[in-house]
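**Student:** here is a sequence together with a model predicted from it:
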Amino acid sequence: WRNTETSPETLSDSQLRGLGIVEGADGTINFESGIVVTGRVEKILRRDGKLMLIGFSNCSAKQGDRILFDPTWGTFDMAVGERISSVFNGAADKDAYNQIALVPKDRTIKVPSDENRKKLENLYAQVRDIRDRKVGCDRLGEIWETQQAEHAGDWLLSMQIFEILDEAGEQNDLKQKIVTFLNQKKLTNKDISTLIEWGFRLVTYHKVGLQTAAHGA
């Protein structure tokens, strides 16, 4: 976070008050990445003395002009510190979607072994490269099949592939397979369902924003 040199998960209650984060009051958190979270602080949760989660109502989360969370979407539970990575099965993608996350109540998500983690992170790196360079979409099907075969418990990579395909308007058959997979994942856990719904909502919101910008150009 900005305005503090202390690791967020180790902040004391008095340090949080110094940053304007107090239960029952409006507060703002500025991330080094440029993400800004603003809302009414409803709860501050700790585990073993470490800050684990801050719950907001009437919350907005933005990165520049990009809206990551809108107050009309309901309450927002924000993970704090290194625990964010565990929400997404250890994937090391540090984009905005990972930096701010709704946190499942079930904390028993399995983290892949080092070898499997490296393989999964390699898939994330390939997808990130395709997204950033806007070339290589034809490889996404193979990447997704590998994820399905070797990392079936992961769902975030599927969401990222879906977003790329949706923005590009390509490979509708693959998109439908991914939607089917994600909808099946939603049935396994209520909290995962919330995360996936949020992901679909972000994809739709950003697509509408891009279309609006194109029409206004």
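**Tutor:** That came in fine, so what should we check first?

**Student:** from here on, just use CA atoms for contacts and neighbour counts.
**Tutor:** Noted.

**Student:** so where's the longest helix in the protein?
**Tutor:** helix 190-216 (DSSP state H).

**Student:** does anything pack onto that helix? Which helices or strands?
**Tutor:** On a contact count with 3 or more CA pairs under 8 Å, 6 or more residues apart in numbering; DSSP states H and E, helix 190-216 meets helix 156-168, helix 172-186.

**Student:** distance to D114 added to these, as CSV?
**Tutor:** Below are the helices and strands packed on helix 190-216 laid out as CSV (distance: least, CA to CA, whole Å):
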stretch, distance to D114
helix 156-168, 18
helix 172-186, 24
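
**Student:** second structure for comparison follows:
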Amino acid sequence: MSLLARRATAELVGTAFLVIAVVGSGIMASRLSPNDTGLALLENSVATGAALVALIVALQPVSASFNPVVTLVEKGLGLVDWRTAGALIVAQFVGGLLGTVVANLMFGLDAVALSSHTRMGPGLWLGEVVATVGLLLVVFGTVRSGRADRVAFAVGGYIAAAYWFTSSTSFANPAVTLARTITNTFAGIAPASAPWFVVAQLVGGALGFLLVRFLYPLVASHSSEASGTAAADRKVIS
């Protein structure tokens, strides 16, 4: 199997499991804590952050971005070519949709049910910009400063926290956003709301890219895993 096929498969599987964690824990949380939205969100955020850490640790040696915005920034930094970026992004979107279908079926729901959860407004869009900039800073700041072995814990911790400090509960991922349109559950987002979230994420991606380039113009060469900075960067997640 070619390296690109292995990387695309890792992105598909990783994004699928990430979405299963997001949607599945959202369903479980709403059932366990039906009268306490705050507690349900806590349960959802902890499960998502923990799953992210595990998935990144497991798949980072192959590919573990799980996020089209992260992959686009990797392309902007010269870590992947357009062919690779395109294949990984397609895999991320397909994996996200499959993850939602699996999560819905696990909990006895229809495989596909469009969400009725409207998430609209400038405050929420700003929240997505902030969430995405922060995510990119955590991912690439950790890696480009020579600490790629810690990126899983940095990202998992950031996402768990960003559920709480951003108005949008930090989607910060176009593939996950699209996937969450086909579940009419706690974690869902109405299809009409999703494009605005994606636009905000892309804006955040552009700002995050510029910030990373400014703060970390060079990749550290003193890390414990420094067998090639491009290779280390290329293995990073979101």
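**Tutor:** Perfect, thanks for sending it. As the structure is a computational prediction, the values presented were derived from the model and not from experiment.

**Student:** TM-score for these two?
**Tutor:** Remark: TM-score between the superposed chains equals 0.25 [TM-score structural alignment, normalised by the length of the first structure]; 101 aligned residues with a CA RMSD of 6.2 Å.

**Student:** related to what we said a few turns ago, could you pull out the buried residues of the longest helix of the first structure?
**Tutor:** D191, I192, S193, L195, I196, W198, G199, F200, L202, V203, H206 (16 or more other CA atoms under 10 Å).

**Student:** now the angle from that helix to helix 156-168?
**Tutor:** 20 degrees (axes from the mean of the first three to the mean of the last three CA atoms, to 10 degrees).

**Student:** now the angle from helix 190-216 of the first structure to helix 172-186?
**Tutor:** Using the same axes, to 10 degrees: helix 190-216 of the first structure against helix 172-186 is 150 degrees.

**Student:** and F214 of the second structure, what element?
**Tutor:** Using DSSP states H and E, F214 of the second structure maps to helix 194-215.

**Student:** helices or strands up against whichever helix or strand comes after that helix?
**Tutor:** Sequence order places helix 229-234 as the next helix or strand after helix 194-215 of the second structure, per DSSP H and E. Helices and strands touching helix 229-234 of the second structure, by 3+ CA pairs under 8 Å, 6+ apart, are helix 122-144.

**Student:** what's the helix holding F214 of the second structure in contact with?
**Tutor:** With contacts defined as CA atoms under 8 Å, 6 or more residues apart in numbering, helix 194-215 of the second structure is touched by 69-70, 73, 76, 120, 125-126, 128-134, 136-137, 140-141, 172-174, 177-178, 181.

**Student:** next one: stretch 46-59 of the second structure
**Tutor:** Contacts of stretch 46-59 of the second structure (CA under 8 Å, 6+ apart): 10, 14, 17-18, 21-22, 25, 64, 152-153, 155-160, 237.

**Student:** list the buried residues for it?
**Tutor:** Buried residues in stretch 46-59 of the second structure (16+ other CA under 10 Å): 46-57, 59.

**Student:** which residues of the second structure fall in helices?
**Tutor:** 3-32, 37-59, 68-76, 82-106, 122-144, 151-165, 174-179, 194-215, 229-234.

**Student:** oh sorry, the question was meant for the first structure
**Tutor:** 13-18, 83-87, 96-99, 114-133, 140-150, 156-168, 172-186, 190-216.

**Student:** could I get those helices as JSON lines with distance to F69 of the first structure?
**Tutor:** Supplementary listing: the helices of the first structure in JSON lines, determined by distance: least, CA to CA, whole Å:
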{"stretch": "helix 13-18", "distance to F69 of the first structure": "22"}
{"stretch": "helix 83-87", "distance to F69 of the first structure": "16"}
{"stretch": "helix 96-99", "distance to F69 of the first structure": "10"}
{"stretch": "helix 114-133", "distance to F69 of the first structure": "22"}
{"stretch": "helix 140-150", "distance to F69 of the first structure": "27"}
{"stretch": "helix 156-168", "distance to F69 of the first structure": "17"}
{"stretch": "helix 172-186", "distance to F69 of the first structure": "20"}
{"stretch": "helix 190-216", "distance to F69 of the first structure": "8"}
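
**Student:** N30 of the first structure is nearest to which of the ones you listed?
**Tutor:** Nearest to N30 of the first structure, of all the helices of the first structure, is helix 96-99, at 11.8 Å by CA to CA.
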